[in-house]
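J.: Sequence and computational prediction follow.
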Amino acid sequence: MIETLIRKLERRDTLADFERRALVEAVGEVREYRAHEIVVRERTEQHNSHLLLEGYLCRYKDLRDGRRQIVALHVPGDFADLHSFLLKHLEHNLAALTPVRIAVFPHERLRTISERWPHLTRMLWFSTLLDAAIHRQWILSIGRRSAVGRIAHLFCELRARLEVVGLASEERYALPLTQIDIADATGLTPVHVNRMLRELRDRGLLEFRGGEVIITDNAGLARLAEFDPGYLYLQKQPR
């Protein structure tokens, strides 16, 4: 059930059998949410953290006039709000972008892990540090990359993250998001996103159609995006 999480962690370090069992036993239940449904509302007290099993989640903030900024995209294998274990509430919303399945980890069980299994605790800590590294790249994209560079970088990043959990090849992966979702993640308008997607297609780099990204020139896309996967810490080493 939580194979994607184990695969994600074991890409970076080896887990012992008892650590895998501890993660499985920490699951309280599995829930399903519809697309666009809020999973966690900001400023509400939290007693669980949520692991994405299927689909896409986002963290977002919005303004009074309804304008939304997506501040993180989550793929299967991601803990979307592990930080709520210590913070007790979120200052942002967590919502489903597509239909999703989520494993719920009660905080009392995460506390047991933190008290009994130090290496596994470090690996969970690592996952929150990885989120922070991704956030820094997103800030760089919105602050300094060109519009086409932002979208190219996002597509490169998602391919790398999905490949870790076996959901992407070198050439393609499923991305059932709308152009509005991509606009809200990159700080662009939907019209601008549409133009940039057309530019990427015309350059022979990728196509985005039918909820799928088809990469026709991986090296060229990475050059355009200035994509360096080092911030994803994909090397396996003791932690």
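T.: Yep, that arrived. These figures come from a predicted structure and were not determined experimentally. Residues are numbered from 1 along each chain as shown.
J.: CA only for contacts and neighbour counts going forward, please
T.: OK.
J.: what sits up against stretch 58-67?
T.: Stretch 58-67 has contacts (CA atoms under 8 Å, 6 or more residues apart in numbering) with 68-74, 80, 92-97.
J.: sorry, that was for stretch 114-129
T.: Leu9, Leu15, Glu19, Asp78, Phe79, Leu82, His83, Ile113, Arg239.
J.: Name the nearest of the residues you listed relative to Ile134.
T.: Of all the contacts of stretch 114-129, Asp78 has the smallest distance to Ile134: 12.4 Å, by CA to CA.
J.: how many other residues sit next to the closest one?
T.: 24 (other CA atoms under 10 Å).
J.: Next, work out how far apart it and Leu129 are.
T.: Using CA to CA, to the nearest Å, we find Asp78 at a distance of 12 Å from Leu129.
J.: do Tyr231 as well
T.: 10 Å.
J.: now Thr216
T.: To Leu129, Thr216 is 32 Å away according to CA to CA.
J.: structure B:
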Amino acid sequence: MTGGHDLRYRSRLHDFSELTDADRLAIDALLDQRQRVISPRRDVVAEGDVPRFVHVVLEGWGCRYRQLPDGRRQILSLLLPGDLFDPHPQAVTRTDHAVGAITVMTVAEVAPDALAALSRDNRAVARALWWNNHVAMGTQREWIASLGLRSARERIALLFCEVHYRLRLSGRCRGLTCDFPLTQADLAEATGLTPVHVNRMVQELRREGLIDWEARTLTIHDLDRLGTIASFTPAYLHLDRAVAMA
């Protein structure tokens, strides 16, 4: 943790290396103004909503998703504790996807004008927002590449590696173990597979001694080998926590 900030209420922005303690306190003040708790499997933002806030996940897990009229759903990205999403709601009139809670979620709802004013007056905060966008866009590109290029086994291995790295960055791993409250159906929707296929691949990784996944926790016993299977390189997560901006 930085500057004694409570881990439960830490934003990804807090991890940006150029921020001072004063910058982080200014971000804290925005997060404290308005918070909302969302029940599991309920929408934080529904598709077609008029966007009103910048959201920061304070606790819990969520996802971006698209759902077709026949009920088929594709998870587009996972939202983990600390993630900031919809950083520029004033740029669109209606949302083109939904954001749903996987577990109980607590989100901060930040007024766009307040965040814009803070970033306008503070170059480091502006850079932190750029970094957040780099991470989100890089992750989206990797998921697209995964759906187009990776096998079922490789897709699942990649998702396990990515979640571990993201949670480790925010101080939420316990050694080799981290929270992983997805169901096999969720994992199927995130990887473009069927639940049956997901189950088969997960059992295979278990038999090889690479992972344990039970009781909503994931333990990766050999991260290097799992990363090799997935062709995982964490560069797209921009873990250097810095952005060049003229």
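T.: Received the coordinates, thanks. The shown structure was predicted, so the numbers you read here are calculated from the model rather than taken from an experiment.
J.: Could you identify the most distant pair in the contacts of stretch 58-67 of structure 1?
T.: Pairwise distances across the contacts of stretch 58-67 of structure 1 (CA to CA) peak at 18.0 Å, for the pair Arg68 and Ala80.
J.: So between the two, which is more surrounded?
T.: Neighbours were counted for Arg68 of structure 1 and for Ala80 using other CA under 10 Å; Ala80 has more, 26 against 16.
J.: So Asp81 of structure 1 belongs to a helix, correct?
T.: No - applying DSSP: H, G, I helix; E, B strand; the rest coil, one finds Asp81 of structure 1 to be coil, outside a helix.
J.: With adjacent residues omitted, what lies nearest to Trp61 of structure 2?
T.: Of all residues not flanking Trp61 of structure 2 in the chain, Leu80 sits nearest, at 5.0 Å (CA to CA, 6 or more residues apart in numbering).
J.: can you check Phe16 of structure 2 too?
T.: Nearest to Phe16 of structure 2 is Arg241, by CA to CA, 6+ apart, at 5.1 Å.
J.: Can you tell me how far that neighbour is from Ala145 of structure 2?
T.: 23 Å.
J.: Repeat that for Pro40 of structure 2.
T.: From Pro40 of structure 2 to Ala145 of structure 2 the distance is 29 Å (CA to CA).
J.: Please identify which of those two sits among more neighbours.
T.: Neighbour count, other CA under 10 Å: between Pro40 of structure 2 and Ala145, Pro40 has more, with 16 against 12.
J.: quick one: the aligned partner of that one in structure 1 and Val100 of structure 1, what's the gap?
T.: Alignment note: Pro40 of structure 2 maps to Ala35 in structure 1; criterion TM-score structural alignment. Ala35 of structure 1 sits 7 Å away from Val100 of structure 1, going by CA to CA.
J.: swap in Glu226 of structure 1?
T.: With CA to CA as the criterion, Glu226 of structure 1 and Val100 of structure 1 are 31 Å apart.
J.: Pretty sure Leu159 of structure 2 sits in a helix.
T.: Yes - counting by three-state DSSP, Leu159 of structure 2 falls inside a helix.
J.: Measure how buried it is and give me the count.
T.: Count around Leu159 of structure 2 with other CA under 10 Å applied: 20.
J.: Double-check that Arg66 of structure 2 belongs to a helix.
T.: No - Arg66 of structure 2: not assigned to a helix; according to three-state DSSP it is strand.
J.: Residue in structure 1 paired with Leu58 of structure 2?
T.: Going residue by residue (TM-score structural alignment), Leu58 of structure 2 aligns to Leu53.
J.: same check, this time on His197 of structure 2
T.: Under the alignment (TM-score structural alignment), His197 of structure 2 pairs with His192 of structure 1.
J.: What strand or helix carries Gln74 of structure 2?
T.: For Gln74 of structure 2, the element it lies in under DSSP states H and E is strand 73-79.
J.: That strand aligns to what range in structure 1?
T.: Aligned using TM-score structural alignment, strand 73-79 of structure 2 spans residues 68-74 in structure 1.
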